[in-house]
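1. below: sequence and its predicted model.
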Amino acid sequence: MGKVILLSLFIFSTNLYAAQTAKQQKIDELVEVMNMDAMVDSMYGQVESMMKNMSAQMGVKPDEKAIFDKYYADMTEVLKTKMSWQKMQPMMINLYDKQFTSQEISDMLAFYKTESGQAILKKMPQVMQASMQMSQALVQDAMPEIQAIAGELGEALKRSRSEAN
């Protein structure tokens, strides 16, 4: 009886391992088809664009440009080191493994291999960059109100604390 249970567990775990390995292979292929490494590289271009906007927003003067450029280069180096594709890849694979079934991965693979799927992948970095810029503009527009509310909160907390004492 014990041998039957042990054999059943072995067969089950072997089948589970094979299914997991097949799913991992599909995820690896999906990562390749989606050119995720290139997407990470395009992220650096988006950061560069944001940094140029930051320079203008901070009012960096021409004689201060060298100072700004040095800090910009340092920040870029940190991002490229801490957010490299080499570091992100295992996390992305794990994320896809946890979030999507094997069938969903297969369906994504089939779609992204199509002409439309490839067009979406090529255009997505520009869509993401434009959406980030729109979000930044909306946040900037809301910032005075947010700061006013934060100030009111600070005052309300001061009053509450002074009444408690």
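-> Good, I have the coordinates.
2. switch to C-alpha atoms for all contacts and neighbour counts from now on
-> Will do.
3. so what touches stretch 108-125?
-> With contacts defined as Cα atoms under 8 Å, 6 or more residues apart in numbering, stretch 108-125 is touched by 26, 29-30, 33-35, 39, 42-43.
4. hmm, 7 Å instead?
-> For stretch 108-125, contacts defined as Cα atoms under 7 Å, 6 or more residues apart in numbering pick out 30, 33-34, 39, 42.
5. take the one below as the second:
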Amino acid sequence: MPKLPSITARALLRLLLALALVASAPTFAAEPTDADIDRLLKASRAESLLAGVVPQMEAVQQQEFDKHFAGREMTDEQKAEVARIQAKTQEIVRTALSWEEMRPVYLDVYKKTYTREDVRAITKFYESAAGQRMLDKNPALMQNIMSAVQQKMVPMLEALQAEIRNIPVTPPPPVSPPQKRRRTR
């Protein structure tokens, strides 16, 4: 049996230190600069995608207002107050989701999530013809995914509803009125 070289404590310590440095390499990776992230955000059309969210949010708010006040009789004064609140709510959403408000959030989150190398590689992809085609086709992709999910979910929900309908429901036992207490003196 061949004799294995002995590992000294010093050599073992060096090996462990080298492994620790390799394992912690992502910690030492360069943080992306604001310019790196801005280039990525431009290439990925982040600002226009964010701007597209605002009308969707406003539509959801409108539905919620309509649902909340459906069938309620309101005076002209009350209707005006609801309209004022609606307009104020929309303005709050527009301000909160404005690029001026959201850009610092994007910068912070991207810095916490990606290294400079990651950001540059992702940017390179989005700036490529394939990346731009992907961005062009993403809305259709998402619509197709939603349709596929709905087609998959409808039969499952119908089966679940049928199962719920088959649960035997027994009425609760009748509750007798409380008995009067006799006063004892």
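-> Cool, got the structure. Being a predicted model, the structure only gives us computed values, none of them experimental.
6. so after superposing, what's the score?
-> The TM-score (TM-score structural alignment, normalised by the length of the first structure) is 0.53; 115 aligned residues with a Cα RMSD of 3.6 Å.
7. quick revisit: and the contacts of stretch 108-125 of the first structure, which are buried?
-> In the contacts of stretch 108-125 of the first structure, burial by neighbour count holds for 30, 33-34, 39, counting by 16 or more other Cα atoms under 10 Å.
8. please tabulate the residues you listed in JSON lines, including the columns secondary structure and distance to Val78 of the first structure.
-> Formatted as JSON lines, those follow (DSSP: H, G, I helix; E, B strand; the rest coil; distance: Cα to Cα, whole Å):
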{"residue": "Leu30", "secondary structure": "helix", "distance to Val78 of the first structure": "28"}
{"residue": "Val33", "secondary structure": "helix", "distance to Val78 of the first structure": "28"}
{"residue": "Met34", "secondary structure": "coil", "distance to Val78 of the first structure": "25"}
{"residue": "Met39", "secondary structure": "helix", "distance to Val78 of the first structure": "18"}
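9. closest to Phe100 of the first structure among those?
-> For those, the residue nearest Phe100 of the first structure by Cα to Cα is Leu30; the value is 11.9 Å.
10. re the thing from before, got CSV for the contacts of stretch 108-125 of the first structure, with distance to Phe100 of the first structure too?
-> Shown next, in CSV, are those (distance: Cα to Cα, whole Å):
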residue, distance to Phe100 of the first structure
Leu30, 12
Val33, 16
Met34, 15
Met39, 20
Ser42, 25
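11. longest single helix anywhere in the second structure?
-> Longest helix of the second structure, by residue count under DSSP state H: helix 129-165.
12. run the chain-centre distance for that one.
-> Centroid separation between helix 129-165 of the second structure and its chain, computed with Cα atoms, centre = their mean, to the nearest Å, is 17 Å.
13. likewise stretch 120-133 of the second structure?
-> With Cα atoms, centre = their mean, you get 23 Å for stretch 120-133 of the second structure.
14. what's the match for Arg45 of the second structure in the first structure?
-> Counting by TM-score structural alignment, Arg45 of the second structure corresponds to Asn35 in the first structure.
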